[in-house]
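Asks: I need the structure of the sequence given here:
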Amino acid sequence: MENNRNYFPLHFLGDRLEFPPVETANEDGLLAVGGDLSPERLLLAYKSGIFPWFNDDALILWWSPDPRMVLFPKKVKVSKSMRKVLRDGSFKLTQNTCFDEVIEQCAFVERKGQDGTWITSKMKAAYAELHKKGFARSYEVWENNNLVGGLYGVDLGDVFCGESMFSLQPNASKFAFIKMAQELDEKGYRFIDCQVHTDHLESLGAELIPRKRFMELL
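Replies: As a prediction, this is how the structure comes out:
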């Protein structure tokens, strides 16, 4: 960051279950610091267009970036090569069969341009608790009975907030994402919150929209 004043927000969360308005986030999308990762606070955050993202042994940072990356399920892009993957039957998709392993793999698998992981031990425990309460879900991709890809996120009923995905075989995470989008489209979900831009998500049909529009849709 060019200066610390732009990085640190003015909002420090205490014990009260509340967040400041998302419009008060700084130019990087950082909204607040502190609080906890209780199921109640996490659900309030996602319903308010906010998500946690921080390094281990650090204060919890809460974000609401502008613009916001979303996928409208009907707009999911399926390339010619992925259509072949979807047809050939080499991958099998399941849901919620091994949530803990999926989040562990998302934390463990190295990604280009990333040094370490933001999926801390606190985050794992918090989302595992959300999963037990029925709000966090995982999608698993199997090849020859081996877990080769998957993703997890928070389900708000008609909006799915994607958190992370992993792939141990080419196209495995794409397979999970496309199959999830197609399923959510059939169920009438309004959109998938992808949070921030990546080329990978853009290639699958996700797009940036203004935060104001995102909040209206949410």
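
Asks: only C-alpha atoms from now on, for both contacts and neighbour counts.
Replies: Noted.

Asks: in three-state terms, label Glu140 for me.
Replies: Three-state call for Glu140 (DSSP: H, G, I helix; E, B strand; the rest coil): strand.

Asks: mind checking the SS state of the closest residue to it other than its chain neighbours?
Replies: Sequence neighbours aside, Gly150 is the residue nearest to Glu140 in space, at 4.4 Å (criterion: C-alpha to C-alpha, 6 or more residues apart in numbering). With three-state DSSP as the basis, the three-state label of Gly150 is strand.

Asks: to compare against the first, here's another:
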Amino acid sequence: MPVEPPPSRWAFPPPAAFPDGDVVALGADLAPGTLLAAYRRGLFPMPSDGPGSPPLWFSPVRRGVLPLTGLVVSRSLRRSCRRFEIRVDTAPAGVIDGCADPARPSGWIDDDVRAAYLRLHELGWVHSVEVWRQGRLVGGLYGVAIGGLFAGESMFHRETDASKVALVALVELLRDQHADTRLLDVQWSTPHLASLGVVEVPRPVFLRRLAAALPLPSPFD
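Replies: Next comes the predicted model:
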């Protein structure tokens, strides 16, 4: 079971006070209690500038979510799923480092973010879904699991389809007796994610679904 950290010394605005844009707040820290308080309120952080800069806290007006019955799995992706081995929580640092590869465009995972999410993993809140082939980590994803919420943070691949295979494995893990209420958050939709079944929902809808999902048991417990 995850360990509840000390509460945050920072207070986030209530959803009724969120501004019209995606950015809700600036500042605070990346302590475990702060991060959990943010995710429970529908927020997630991203660096505002360089290393050591205060984080920005986002609650997108149009939120990207993946319905657990809506994942699009092509025939070629089904074949790819048979080529790889799936593991969970055996190499979270390797997955985060793969996602933070400086060669990737628009990278945002710096040392502070890496350390913060590895601390949350040690407490049982961050989980990695890993794709392996011949003993080598070739793809994966990681995110924050709180009750019935899985907040996907990032994914990577070193072989074709490896990140998609991780997503298929995650969806299969979340498809249990609570699947209708679970919430798979991907933050924003992109053309690539939309091709896999991600849809956009208005912020109020996301927050209502979040409130329903949080009391559920986590499939990672």
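
Asks: what's the TM-score here?
Replies: Remark: TM-score between the superposed chains equals 0.86 [TM-score structural alignment, normalised by the length of the first structure]; 199 aligned residues with a C-alpha RMSD of 1.6 Å.

Asks: ok so, going back, residue in the second structure matching the residue nearest to Glu140 of the first structure?
Replies: Using TM-score structural alignment, the equivalent of Gly150 of the first structure in the second structure is Gly140.

Asks: wait, doesn't its match sit right on His127?
Replies: No. In this structure, Gly140 of the second structure is not within contact of His127 by C-alpha atoms under 8 Å, at 10.6 Å.

Asks: okay, the two: which has more neighbours?
Replies: Gly140 (33 against 25; other C-alpha atoms under 10 Å).

Asks: so who does that one touch?
Replies: Counting by C-alpha atoms under 8 Å, 6 or more residues apart in numbering, Gly140 of the second structure makes contact with 95, 128-131, 155-157, 162-163, 166-167.

Asks: how much space separates the aligned residue in the second structure for Pro20 of the first structure from Trp125 of the second structure?
Replies: When the second structure is aligned by TM-score structural alignment, Pro20 of the first structure is paired with Pro13. Noted for Pro13 of the second structure: a distance of 23 Å to Trp125 of the second structure, by C-alpha to C-alpha, to the nearest Å.

Asks: show me which of these two is the more surrounded one.
Replies: Trp125 (25 against 12).

Asks: the first structure: strands as residue ranges?
Replies: With strands called from DSSP state E, the first structure shows them at 12-13, 30-34, 51-52, 61-63, 68-71, 92-95, 136-143, 146-155, 159-167, 191-195, 207-209.

Asks: which residue, other than its chain neighbours, is closest to Pro210 of the first structure?
Replies: Nearest to Pro210 of the first structure is Pro67, by C-alpha to C-alpha, 6+ apart, at 4.4 Å.

Asks: trace Phe99 of the first structure over to the second structure, please.
Replies: Going residue by residue (TM-score structural alignment), Phe99 of the first structure aligns to Pro92.

Asks: so that match sits right up against Gly124, yeah?
Replies: No. Counting by C-alpha under 8 Å, Gly124 is not a contact partner of Pro92 of the second structure; they are 11.5 Å apart.

Asks: now do the same for Pro52 of the first structure: its match in the second structure.
Replies: By TM-score structural alignment, Pro52 of the first structure lines up with Pro45.

Asks: list the contacts of the residue nearest the centre of the first structure.
Replies: Residue closest to the mean C-alpha point of the first structure, counted by C-alpha atoms, centre = their mean, is Glu163 at 1.8 Å. Going by C-alpha under 8 Å, 6+ apart, Glu163 of the first structure touches 151-154, 194.

Asks: check the mean deviation of the top helix by length along the first structure from the second structure.
Replies: As assigned by DSSP state H, the longest helix anywhere in the first structure is helix 172-186. The superposed helix 172-186 of the first structure is, by mean C-alpha distance after the TM-score superposition for the first structure, a mean 0.8 Å from where its aligned residues fall in the second structure.

Asks: from Ala100 of the second structure, how far out is whatever residue of the second structure lines up with Ala176 of the first structure?
Replies: Using TM-score structural alignment, the partner of Ala176 of the first structure in the second structure is Ala166. For Ala166 of the second structure, the distance to Ala100 of the second structure (C-alpha to C-alpha) stands at 17 Å.

Asks: these two: who's more crowded?
Replies: Ala166 (29 against 22).

Asks: from Gly148 of the second structure, how far off is the closest residue to that one other than its chain neighbours?
Replies: Among residues not flanking Ala166 of the second structure along the chain, Gly140 sits closest, at 5.3 Å (C-alpha to C-alpha, 6+ apart). Distance from Gly140 of the second structure to Gly148 of the second structure, counting by C-alpha to C-alpha: 20 Å.

Asks: likewise for Ile109 of the second structure?
Replies: 25 Å.

Asks: so those two - more neighbours on which side?
Replies: Neighbours per residue (other C-alpha under 10 Å) separate Ile109 of the second structure from Gly148, with Gly148 holding more: 24 against 20.

Asks: mind checking what the residue nearest to the centre of the first structure lines up with in the second structure?
Replies: Checking TM-score structural alignment: Glu163 of the first structure goes with Glu153.

Asks: next: Gly34 of the first structure.
Replies: Aligned by TM-score structural alignment, Gly34 of the first structure pairs with Gly27 of the second structure.

Asks: good, we can wrap up now.
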